[in-house]
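1. Got a sequence here, can you build the structure:
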Amino acid sequence: MKLELRFFASVREKVGTSAEQASLSAQIKTVGDVRAWLVARGGAWAEALAEGRALRMAYNQEMCSADTPVADGGELAFFPPVTGG
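-> As a prediction, the model looks like this:
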């Protein structure tokens, strides 16, 4: 399965890229699985996307939760929560 991954704001700054095309195994079924796969890379990836860290996610440009299913050709974005001022 291939997914387009996008990273915004402080997440982008920490991981050093704004986007990548990922080829994932058939075992990856949900947004949470993708996040865990990225965290397993270690280093900046683990720090930026760690479980329990305040993070928003959108699948195919709609806000989603970790249990949202993913499919071939989808787009998944990670970004920090936005605060008003």
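
2. okay, CA-based contacts and neighbour counts for the rest of this
-> Fine.

3. for the nearest residue to F8 once chain neighbours are set aside, what are its contacts?
-> With CA to CA, 6 or more residues apart in numbering as the criterion, F8 has its nearest non-adjacent residue at 5.0 Å, and that residue is F79. F79 makes contact with 7-11, 55-57 under the criterion CA atoms under 8 Å, 6 or more residues apart in numbering.

4. One more, so I can put them side by side:
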Amino acid sequence: MAKLVFLGRLADLAGAAECEVAPGTLEAILAGLPVELAVALLDEKVRIARNGELLINPGSIMVAAGDEIAFLPPVSGG
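-> As a prediction, this is how the structure comes out:
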């Protein structure tokens, strides 16, 4: 299994900070999520990291067993 990690408001949308998924393409994994969550994760402002390394072009990555994919929403502060 692979692990998806949701940070910030994305965890609220997902209903949990993380979940386990079967390995496969990121596209196929996102297709298996609730539509509202998948759309939020595909926002161009959301950064994606695999095993702690930010991905420049995550469009066609293959998620392997043991991978951790983190979704980082834009940070707002004050």
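
5. Just give the TM-score of the two.
-> Once the chains are overlaid, their TM-score stands at 0.72 when taken by TM-score structural alignment, normalised by the length of structure 2; 74 aligned residues with a CA RMSD of 2.2 Å.

6. just to revisit the earlier point, what's the closest of the contacts of F79 of structure 1 to E20 of structure 1?
-> When those are compared for distance to E20 of structure 1 (CA to CA), F7 wins out at 8.8 Å.

7. Please pull up the equivalent of the closest one in structure 2.
-> When structure 2 is aligned by TM-score structural alignment, F7 of structure 1 is paired with F6.

8. Please tell me I have it right and its match contacts E18.
-> Yes: the pair F6 of structure 2 / E18 is scored as a contact, 5.7 Å apart, by CA atoms under 8 Å.

9. so what's the most centrally placed residue in structure 2 closest to, chain neighbours aside?
-> Of all residues in structure 2, the one closest to the mean position by CA atoms, centre = their mean is F71, 4.0 Å from it. Nearest in space to F71 of structure 2, with sequence neighbours left out and distances taken as CA to CA, 6+ apart, is I48 at 4.8 Å.

10. Quick check: that neighbour vs I69 of structure 2, distance?
-> 7 Å (CA to CA, to the nearest Å).

11. can you check G59 of structure 2 too?
-> Distance from G59 of structure 2 to I69 of structure 2, counting by CA to CA: 13 Å.

12. One more: G32 of structure 2?
-> For G32 of structure 2 relative to I69 of structure 2 (CA to CA), the value is 15 Å.

13. For the contacts of F79 of structure 1, which two are the farthest from each other?
-> Using CA to CA, the pair of those lying farthest apart is S10 and M57, separated by 13.6 Å.

14. Just want to know which of those two has more residues nearby.
-> Applying other CA atoms under 10 Å to S10 of structure 1 and M57 shows that M57 carries more neighbours, namely 23 against 13.
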